[in-house]
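In: what follows is a protein structure lacking sequence information:
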């Protein structure tokens, strides 16, 4: 979705507060910039003095005077060198620190966003916003105040000195500057837009690469390597076209500056020469004047060259701001309190839900009470709202209407940390982090002792196979656990929940993707895990939930049947049809 372009002033207001921590460094950096500017601007004055004295009274220029001037200028160059070192080193470190702060803020904000944001945003775009988009912020954060401060200082001092030498000529020269600024503004705006297009397309390119690499097995299975290469080539060429457009505007921008640059030199040569002939300016003054104009033009050129870096930085800040402006839908309400001593009683009070992006009703007016320690199974056709109902309990989403109570407390009035700490989820699609088996189990309770982690693995029936791995608990599982089988990954995920030890457990088709042997082993682990906990099981294979205390049949956004296995079989309703159909499918 195309984002509305933000104004530069708005972006700067959002960015400037990041300097607050580094005020002292910034002040010293600008002080050093002042020193380097003074050192640069004093040379034309020295040459003006020597030239004019030489033409007027050469005898007044002694060797001692010249050497003294040389020593003074050399001392100034030492000061210039020290100041430049501070700017190049400490200034850049400050820029990198600001980039780090922004990336930290972006990552923390991402942790607060709901599933709805991630469902509608490509991971490649998110990665681009918190990595490459912020790379140019380091240079921007350092150079932006420094370059503009130096430019202002040089322009102001040059104007004062040039006006003192010859005011009419100075007025003519400085009239060109606003005309040049207006002429270049169009190209400057186009460059900014082109850079934003680049950033957006880099995100799309990242998303394309990620999608293809994560699905590489599917690509190879269908022999579609050529298709993926073609799609990538199309996106890659589009990126080249965007860069070509960017460079066209940059070239026009720089060429406009060079034309004005040449025009100003022509004015200095012609008008300055005429003024010298008429005795309105001394030769030494004209030399100094020319040097100051050169300094002024060099400053303008430097700002122009910085314009590319400026627009890159502003584009990075804009995309960062867009991410930070993504609304946090799920958050701690004011006055939220931590959950304590959770028993596991769950109540759905007239709960309805529809997804924000399509507004199709998924759940409608659900009334449900689950007792502490009760085993409840959810069955029904695909799309009936089983997973959605379970996702509402840990507040992955909030109900559109109604409320959910845990131990009699509205879950909106308790802290997310304590709520989600009380709910354990075992999903069909297990996600293991890149790291070791030990680290993945420890994720259930960071900082747990080794004895606790091994105990959780044993309860999950995972200890034996883990010890059979090459490096035991220190075995690297690969990205997304690719080095382990489905059953092994599932038992590690169960061990993770054992370690978490939550009073409420959600099993989301945890065995549906496993073979019979793995399903048997994992089912045993799940039975041990569910003991003594309030458990909601979303079942694909109905034979696995025959012993549930209660079975709920969801269809058409409502609970249409409710009871235990025997009761529902006797009714010969939807559950009976699902169960008998599943039995016939398994026999076949």
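Out: Structure received. All values derive from a computational prediction rather than experimental measurement.
In: going forward, measure contacts and count neighbours with C-alpha atoms only.
Out: OK.
In: roughly how far out does the longest helix along the chain sit from the chain middle?
Out: Determined from DSSP state H, the single longest helix within the chain is helix 225-277. Centre-to-centre, helix 225-277 and its host chain are 30 Å apart (CA atoms, centre = their mean, to the nearest Å).
In: comparison target, given below:
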């Protein structure tokens, strides 16, 4: 397994781990001694009719059984605590690592794969660690101990055991070599199942609206059948190797009975020792079967450990400086200087030669054709992605020189795709500021034109929202999202087409409220409707990742053909209705 990241957990829990192993070994030693005691009871007690001897050694066997049970209870308690704590710590550290990822990192791994690594892969390693403290270590100790005890009883007969072990070792090695790649594929197939399922649940309303159940069932059937096929392939290998191990060991038991019987007939072997030998052969069989199971679990855990290791090894593509520049009293002057951006090296530029500025208190509106790069541009401001070339500055400070926390604390974002969390409406608004008072929550809700519909609910601001705010309309979700951003009192406010689902009158009232509430805030507004941008102090027109026009409405109507096209395509529907 990958020990580079597991070493810290090994060091953290090694004392408790060794305590569990100590009790496990004591339990195993008791199991190993009992067949020898039993042979003495038969050969020295039962054979001679000495009941005192039988009762004495029988009492010792009972005592050792009781001590073994106590050791097993302690070992189970310690192993359960250690494995659960280890799993919880690993899962939490992995979650924190993913939280620190840039969008590039998340795009690389994919959401579904990260979910599988957080759940199934962590469980595989946790189960293996639990098994290590329960039966996995016991198996080799029991197997080796049984061979040693067999040699003490009868060295010649013990040679049968020495003949069995190498054959089984070869079988196990073949199992390991063949199985590992298959179990790695199983985890990847599980990623695909989770991906399809997650996509379906996220878009279930669209699926229902277009009645595409057959299509979705077929998609799921393909990935599910793929998972089934690969899993069956792995299980078939296990189904072949486990019986082979059992067959080899059982052949050894038959040989013990054969040669033991011959020895008993000529008086060279006592019946008690033959029974003890059979017990030791059974223990060896148990040990080898468990070790085969261990290796199967090890293969899965190793594959999972490497997948988790890939996440821990991944370097954040967006780095902050060791000594970032503190931003105190920031005003919100925003500048893009010859910015170029592409998502991956070698791919085409999504943004080219972006050069503009926005003053504190100014509203900069961005409009353009679909796919022009508007949302990509504003994703660069809070450093969800880093520029490929050029600089972005806030108050003449390169944002790469500012810590993530300080930079994002100054920015309020209303994303194009609104996401609300399970909880009350008040809780969702206070995501922007957990210390906000009820009065502040109500104030920003009024500015966002959300107070009215919130109070129409029986529970008001305490109304419980399902996952993603499923019990709200699109416009209601957008308004709560705006309130959530406003309560931060941001220096820079980014609105990414955040009023597309509200009516024109409500949108106008929101814009009016924003202007009064955030007089000194730099506002970046992306919109599809031209009426949303016409009043802005500066309008930036984009097409195919480039700025093709910049100025106020009147200037663009004279000089920018694309702006004119957008205006003429919408003017009849919206402008007259607002008397602009």
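Out: Now that the structure is in, tell me what you want to look at. Being a predicted model, the structure only gives us computed values, none of them experimental.
In: rewinding a little: with the second structure overlaid, how far apart is the longest helix of the first structure on average?
Out: By mean CA distance after the TM-score superposition for the first structure, the fitted helix 225-277 of the first structure averages 2.4 Å away from its aligned residues in the second structure.
In: and residue 210 of the first structure, how close does it get to residue 203 of the first structure?
Out: 10 Å (CA to CA, to the nearest Å).
In: the two: which is more packed in?
Out: Taking other CA atoms under 10 Å, residue 210 of the first structure and residue 203 do not tie; residue 203 has more neighbours (22 against 15).
In: what about whatever residue of the second structure lines up with that one, helix or strand, and which?
Out: Aligning on TM-score structural alignment places residue 203 of the first structure opposite residue 191 in the second structure. For residue 191 of the second structure, the element it lies in under DSSP states H and E is helix 155-202.
In: quick one on the thing from earlier: now do the longest helix of the first structure and helix 167-214, the angle between them.
Out: Going by axes from the mean of the first three to the mean of the last three CA atoms, to 10 degrees, helix 225-277 of the first structure is angled at 170 degrees with respect to helix 167-214.
In: next SSE after helix 225-277 of the first structure?
Out: Heading C-terminal from helix 225-277 of the first structure, the first helix or strand you meet, by DSSP H and E, is helix 283-324.
In: give me the helices and strands touching the helix or strand following that next one, please.
Out: Proceeding N to C from helix 283-324 of the first structure, the next assigned helix or strand is strand 346-354, under DSSP H and E. Under the contact definition 3 or more CA pairs under 8 Å, 6 or more residues apart in numbering; DSSP states H and E, strand 346-354 of the first structure sits against strand 361-370, strand 401-406.
In: deepest of those strands, which one?
Out: Highest mean neighbour count of those: strand 401-406, a mean of 20 (counted as mean count of other CA atoms under 10 Å).
In: who touches that strand?
Out: 342, 344-353, 365, 393, 410-411 (CA atoms under 8 Å, 6 or more residues apart in numbering).
In: for ChimeraX, write the selection for the buried entries among these.
Out: Buried residues among those (16 or more other CA atoms under 10 Å), as a ChimeraX selection:
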select :342,344,345,346,347,348,349,350,351,352,353,365,393,410,411
